[in-house]
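Asker: fold the stuff below for me.
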Amino acid sequence: MSLEDKIKATAKNIEGKVQEAVGEITGDPEQKMEGKRKQAEAEIQHGIENLKDKAKKLID
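Answerer: As a prediction, this is how the structure comes out:
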């Protein structure tokens, strides 16, 4: 996993957690769901990058 992609995915995950918490505090379900969506996207990004790493190791 490239360091830059890993940092981006981690930042998106943190952003999602903050947004979810803000939605919880303010009682805004849309904000909360948007935060959860960002966290799910970050998980997918991590998974894709992990697969790329495994493929690269097989090729090398």
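Asker: every contact and neighbour count from this point should use C-alpha atoms.
Answerer: Fine.
Asker: helix or strand for residue 21, which one?
Answerer: Taking DSSP states H and E as the definition, residue 21 sits inside helix 3-26.
Asker: following that helix, which helix or strand comes up?
Answerer: Counting by DSSP H and E, the next helix or strand C-terminal to helix 3-26 is helix 29-59.
Asker: which other residues reach stretch 5-22?
Answerer: Stretch 5-22 is contacted from outside by 28, 31-43, 45-46, 49, using CA atoms under 8 Å, 6 or more residues apart in numbering.
Asker: one more to put side by side:
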Amino acid sequence: MGVQDKFENKAEELKGRAKETAGAALGDDDLKNEGKADQASSAIHKGVEKVKDKANEIAEKLVGDDNK
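Answerer: Down below sits the predicted model:
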């Protein structure tokens, strides 16, 4: 996962937490749910990036093994 991707995911997660907290404090269920959705989206992006990283790692090992 690139540094930019990590930064964007963390920013989305923090934005979601802020929205959820503000929604809870204000009694605004829509804002609260929007915050939860932002956090879920961030988690999905993190998961996708981890899968990509693992796939690249495996591909590098396979290519490396063929060259020996």
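Asker: picking that back up, ChimeraX command to pick out the buried ones of the contacts of stretch 5-22 of structure 1?
Answerer: Burial among those is assessed by 16 or more other CA atoms under 10 Å; the matching ChimeraX selection reads:
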select :31,32,33,34,35,36,37,38,39,41,42,43,45,46,49
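Asker: residue nearest the centroid of structure 1?
Answerer: residue 42 (1.5 Å; CA atoms, centre = their mean).
Asker: burial of the nearest residue to residue 50 of structure 1 once chain neighbours are set aside, as a residue count?
Answerer: Counting by CA to CA, 6 or more residues apart in numbering, residue 1 is the residue found nearest to residue 50 of structure 1 once chain neighbours are left out, at 6.0 Å. For residue 1 of structure 1, the neighbour count with other CA atoms under 10 Å is 17.
Asker: picking up where we left off before, quick one: the residue nearest to the centre of structure 1 from residue 1 of structure 1, how far?
Answerer: 13 Å (CA to CA, to the nearest Å).
Asker: equivalent analysis for residue 43 of structure 1, please.
Answerer: Using CA to CA, residue 43 of structure 1 is found at 13 Å from residue 1 of structure 1.
Asker: hang on, the earlier thing: next, the angle helix 29-59 makes with the helix holding residue 21 of structure 1.
Answerer: In terms of direction (axes from the mean of the first three to the mean of the last three CA atoms, to 10 degrees), helix 3-26 of structure 1 departs from helix 29-59 by 160 degrees.
Asker: now helix 3-26 of structure 1 on structure 2. Mean distance?
Answerer: Here the mean offset of helix 3-26 of structure 1 against structure 2 after fitting is 0.4 Å, by mean CA distance after the TM-score superposition for structure 1.
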